[in-house]
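Peer 1: build me a model:
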Amino acid sequence: MQRFARLLDRLSLSPARNAKIRLLTEYFSVTPDPDRGFALAAITRDLEFKRAKPAMIRELVSRRCDPVLFELSYDYVGDLAETTALLWPARHGANRTPELTEVVEALTAASRAEAPELVQDWLDALDATGRWALLKLVTGGLRIGVSARLAKAALAQYGGRDITEIEELWHGLEPPYETLFAWLDGRADKPVSAAKAPFRPVMLATAATLDVLDSYDPEDYAAEWKWDGIRIQAVAEEGVRRLYTRTGDDISHAFPDILAALEFDGAIDGELLVRDGSGGVAPFSDLQQRLNRKTVSARMMERYPAFIRAYDLLIDGTEDLRRLPLRERRARLERFVQTIPSDRFDISELVPVSSWDALDALRSDPPDAVAEGVMLKRLDSEYVPGRPKGPWFKWKRDPFLVDAVMMYAQRGHGKRSSFYSDYTFGVWREGEDGPGLVPVGKAYFGFTDAELKQLDKFVRDNTIERFGPVRSVEAGPETGLVLEIAFEGLQKSARHKSGIAMRFPRIHRIRWDKPAGEADRLETLEELLAARFAPAHS
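Peer 2: Below is the predicted model:
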């Protein structure tokens, strides 16, 4: 457990991708089975302990320390595991230090009554870092900046393999992955995937600009709209049906309506979207209502009906089409889509490509609010996993900018837990007593570490009210801080006081030079919403 704790600690403090991969490969090389496999499963979020929840941790820590002290400390630290690990009064010698495998196996088999006692004994036996790692493990709250795909990249580097081999095997494997490590160590043959309807690693596009595209011939490319949903892969094989994200995460459980429509043998690459009441594409916020749910009700499926806009056909029956040129795959896709339920599938419309300048004009002003630019694909391109430069480009419309005023700030998580790094911002609206701010969004990235320290100091120096981990800051016309916010879109929202919600807001620039009274007004956003983001079919 201590070795796993050191790994998590070092990963959380290492921002660089290559550094994280190096730490993981070192861990895999010195850690025996099955510990390294369970560590991998924890990092890829493939472990779940039903008997260990945050409420249980709160109950345990309340037995050992003053509850007022805990609440004050938790308010400052902002992380349950870290606060508990630091406050827990250790009883040295109370127990031996547990191994990671022991923790996983014991907690998996524990009853509701047994789990708290097990965790309490382990907390007694571990040091502060070990306690932190244990609590992160059992609650599933690992915020260490390692995605499942990065962990697979580390496995590929460790074993000297291509990451696509590991991605194609992944859904046929189970923790603690001993057959996988045996293959990577050279002690056994490559595992034979037992998974039906496996994930195929996706082909990705590189970002384009007009200058980049000038070196290519537009006649060599097909163009289609880039839709604001999530990239998915819908796969059906011998009665097994699965829906994967672009990183290979299985989200089938959240979309039973889509699974029911996979009445074919094959694999489709496309965009997962939701239809609005008029049959068009609903904004991304509607799709969000369906994402990250363990179960979905019939009412939810009826209110937010999901469908797939098909981009590509990877498998047709038992035939792998990925080595065919795009023009042939597209022709096969057009025929394929005609044979499957039209309420759950349609095909991505092609956009005329006469010149890059003409396409630039379309890209900047797409006909639908949910289209966020164009995709460009060479007609002779094979479907190659990864992000090769040249075959595919994404050319997004430029982000929209608005000047807003910081209203509230909240502490972040992990290495940001001591900084006010999450900012709610607003714009001016005329009221009975004159102009006042109404919140229109929240952002927590887009600034450097140095700027974070400046923002944190501004929050502390200008706090006027405190609400637990949240602070209200001075936000008058002369005293507020203006944040230039970049965002991808707007939509109406009954949940926001302003009536407007932003899509993908982030801090573009800190306007230390601009008086808060000169920030934008709500009318500006309302006009933009009406002009640019009203549904094209309404």
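Peer 1: hey, let's count contacts and neighbours off CA atoms from now on
Peer 2: Noted.
Peer 1: so what's the residue nearest to the spatial centre of the chain up against?
Peer 2: Compute the mean C-alpha point of the chain, and by CA atoms, centre = their mean the closest residue is residue 147, 9.0 Å away. Contacts for residue 147 were tallied using CA atoms under 8 Å, 6 or more residues apart in numbering; they are 43, 44.
Peer 1: ok, it to residue 45 distance?
Peer 2: Plainly put, residue 147 is 9 Å away from residue 45 if you go by CA to CA, to the nearest Å.
Peer 1: what does residue 248 give?
Peer 2: Residue 248 is 13 Å from residue 45, where distance means CA to CA.
Peer 1: ok, residue 299 next?
Peer 2: Distance from residue 299 to residue 45, counting by CA to CA: 29 Å.
Peer 1: okay, the two: which has more neighbours?
Peer 2: Set residue 299 next to residue 45 and count neighbours by other CA atoms under 10 Å: residue 45 wins out with 15 against 9.
Peer 1: secondary structure element holding that one?
Peer 2: Assigned by DSSP states H and E, residue 45 falls within no helix or strand.
Peer 1: ok, the closest residue to it other than its chain neighbours - contacts?
Peer 2: Sequence neighbours aside, residue 140 is the residue nearest to residue 45 in space, at 7.0 Å (criterion: CA to CA, 6 or more residues apart in numbering). Counting by CA under 8 Å, 6+ apart, residue 140 makes contact with 42, 45, 47, 48.
Peer 1: in stretch 242-260, what's buried?
Peer 2: Neighbour-count burial for stretch 242-260 flags 242-259 (criterion: 16 or more other CA atoms under 10 Å).
Peer 1: this one next, for a side-by-side:
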Amino acid sequence: MQRFAELLDRLVLTPSRNGKLKLMADYFRAVPDPERGYALAAITGGLDIRSVKPAMLRALMVERMDEVLFGYSYDYVGDLAETIALVWPSPHDGEARGRNDVPTLADVVTELDAATRAEGPRLVEEWLDRLDSSGRYALLKLVTGGLRIGVSSRLAKQALADFGETDITGIEELWHGLSPPYEMLFAWLEGRAEKPVSAAASPFRPVMLSQPLEEPDYGRITAADYAAEWKWDGIRVQATVERGVRRLYSRTGDDISGAFPDLLDVMTFEGSLDGELLVARPSSAKGAPKVAAHEGPPRDDIVVGTFSDLQQRLNRKAVSAAVMKKHPVFMRTYDLLQDGAEDLRTLPFRERRQRLDAFVAHLEPTRFDISPFVAFEGFKDLAAFRREPPHPVIEGLMLKRWDSTYVPGRPKGPWFKWKQDPHLIDAVLMYAQRGHGKRSSFYSDYTFGVWTGPEDHPELVPVGKAYFGFTDEELKLLDKYVRDNTTERFGPVRSVRAEPDHGLVLEVAFEGLARSTRHKSGVAMRFPRVSRLRWDKPAFEADRLETLQAMLG
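Peer 2: As a prediction, the model looks like this:
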């Protein structure tokens, strides 16, 4: 347990992506099975410890400390695990390191997995007495399931790939067929066994991403070489059905099926679709634009909702019937990756789209559609479409080579995205300050930044501050996020964890941009506001300072 605690401590204190990768790869080399496998499961969210819940931990704490004093401490620290780890009155503080009765990570996981809800808290209490503050913190983060160490599931998989000197794509395609402590996976990565054969039905297939279209590339975009589609304002998903198993994945490979059972119910196919998840209602609903058909005039039967509507469905493990009825989801398909047992990813895009037309024709039309092509003769046509798209839920254009195969990652050239001008950027939350009046108990004023510096060692530079543009419900979520991810305090201001693989992306709208010598970034925004919260977007995909500088001309 102590080695796992040391890993967590070092990951928290290491800001660089490459540094975190090296820490994890070194840990996998140095720590034997099954300990390293359970650590991997904890980092990637693969453990489900049901015998201990946060309320039980609070009850344990109240047995050893005045409840009011603990409440004040918790309010100041803002994190339950950190608070208990710091104030727990252990009789052995300072002695845990080097003790021979400290539990291993494998001991903790296996014993809690077998424990009842009555036994679980007492096991944790016993271990808290035997661990030092660092070990207590690791234990509590483990049992509550929220490590918050700036490491995404995909970054941990990349560390595995580095450790095994292999490509991450192979690990991602195997992942959902594996289970902790991943001994077969480690044996393969160390060269002691053959590559495991995934037994999981409906595996995730790593997605293909696009590059921003920049002026030097304008001349290569011709109708003979590229197809144009609208860029819809939802979240990228992959819908896969194999041997009757239905799964919906985010673009980073997280299984989000539980939040969208209404879509899974109508996934009556065998194959894998790539597309955009939106909210769509019958056309009797007013105030939202019609969803365009693949060919011909707009459809009359459904209308598509805004990203705010979709947010009501995101980040949920389960969803009520009332929410599903109010915000029914719809998948606008872009690509067909698997048709039955046939893998189509090596086929050219033109052929995959022809196969997609035939495939989607048999699906429920109020839940599945095809992303329509935008007919154009020259680049000037595309520029005009981009300036005035037909629907407010469109944020630009996608441009895809007709001959492009489906390649995981972000290759340069096959696919481009051309977002609308101006003035929207994706920035990362860096600092938060308490508000005033009715907002005095909430962290409601937000400083945000964009990336600068080398690609392999980027840093954030502040570019603006906003305190409106979000709803009261979103404010509560933002306030909780700030408290859960505070790294430093400066009076009423909190510094929020903001790293390439751990941070909250804010879509920021603003009315103008000017050069400024008073700001480190060299730019100043006019009337910035939070346009939406991008819970689905990894922090490293936020915009760079060069994007803002280009807007200045």
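Peer 1: overlay the chains and give the TM-score.
Peer 2: Overlay of the two chains. TM-score (TM-score structural alignment, normalised by the length of the first structure): 0.77; 454 aligned residues with a CA RMSD of 3.5 Å.
Peer 1: the residue nearest to residue 45 of the first structure pairs with which position in the second structure?
Peer 2: Residue mapping for residue 140 of the first structure onto the second structure gives residue 145, with TM-score structural alignment as the criterion.
Peer 1: how much space separates its match from residue 346 of the second structure?
Peer 2: From residue 145 of the second structure to residue 346 of the second structure the distance is 39 Å (CA to CA).
Peer 1: residue 114 of the second structure too?
Peer 2: Following CA to CA, the distance that separates residue 114 of the second structure from residue 346 of the second structure is 46 Å.
Peer 1: do residue 101 of the second structure as well
Peer 2: Taking CA to CA, one finds residue 101 of the second structure at 55 Å from residue 346 of the second structure.
Peer 1: now do residue 475 of the second structure
Peer 2: Here residue 475 of the second structure is placed at a distance of 45 Å from residue 346 of the second structure (CA to CA).
Peer 1: in terms of neighbours, single out the busier of these two.
Peer 2: residue 475 (18 against 12).
Peer 1: residues touching whatever residue of the first structure lines up with residue 241 of the second structure, list them.
Peer 2: Aligning on TM-score structural alignment places residue 241 of the second structure opposite residue 236 in the first structure. Residue 236 of the first structure sits next to 197, 242, 262, 263, 264, 265, 266, 267 when contact means CA under 8 Å, 6+ apart.
Peer 1: assign the fifth one to helix, strand or coil.
Peer 2: At residue 264 of the first structure the chain is in coil, as set by DSSP: H, G, I helix; E, B strand; the rest coil.
Peer 1: name the nearest residue to it, ignoring sequence neighbours.
Peer 2: The spatially closest residue to residue 264 of the first structure, leaving aside those adjacent along the chain, is residue 236, at 6.3 Å (CA to CA, 6+ apart).
Peer 1: doesn't that neighbour belong to a strand?
Peer 2: Yes: per three-state DSSP, residue 236 of the first structure lies within a strand segment.
Peer 1: show me what the helix or strand residue 430 of the second structure falls within is packed up against.
Peer 2: If you go by DSSP H and E, residue 430 of the second structure is part of strand 424-434. Applying 3 or more CA pairs under 8 Å, 6 or more residues apart in numbering; DSSP states H and E, we find strand 424-434 of the second structure packed against strand 443-452, strand 493-496, strand 505-509.
Peer 1: quick one, which of the ones you listed gets closest to residue 417 of the second structure.
Peer 2: strand 505-509 (16.7 Å; CA to CA).
Peer 1: how far is that closest one from where the chain is centred?
Peer 2: Distance, stretch centre to chain centre, for strand 505-509 of the second structure: 15 Å (CA atoms, centre = their mean, to the nearest Å).
Peer 1: buried stuff in whichever helix or strand comes after that strand?
Peer 2: Using DSSP H and E, the next helix or strand after strand 505-509 of the second structure towards the C-terminus is strand 512-515. The neighbour-count check on strand 512-515 of the second structure (16+ other CA under 10 Å) flags residue 513 as buried.
Peer 1: just stretch 263-276 of the first structure next, same as before
Peer 2: In stretch 263-276 of the first structure, counting by 16+ other CA under 10 Å, buried: 264-276.
Peer 1: likewise for stretch 97-111 of the first structure?
Peer 2: Going by neighbour count (16+ other CA under 10 Å), the buried part of stretch 97-111 of the first structure is 97, 98, 100, 101, 103, 104, 107, 108, 110.
Peer 1: measure the fifth one to residue 29 of the first structure for me?
Peer 2: From residue 103 of the first structure over to residue 29 of the first structure the distance is 21 Å, taken as CA to CA.
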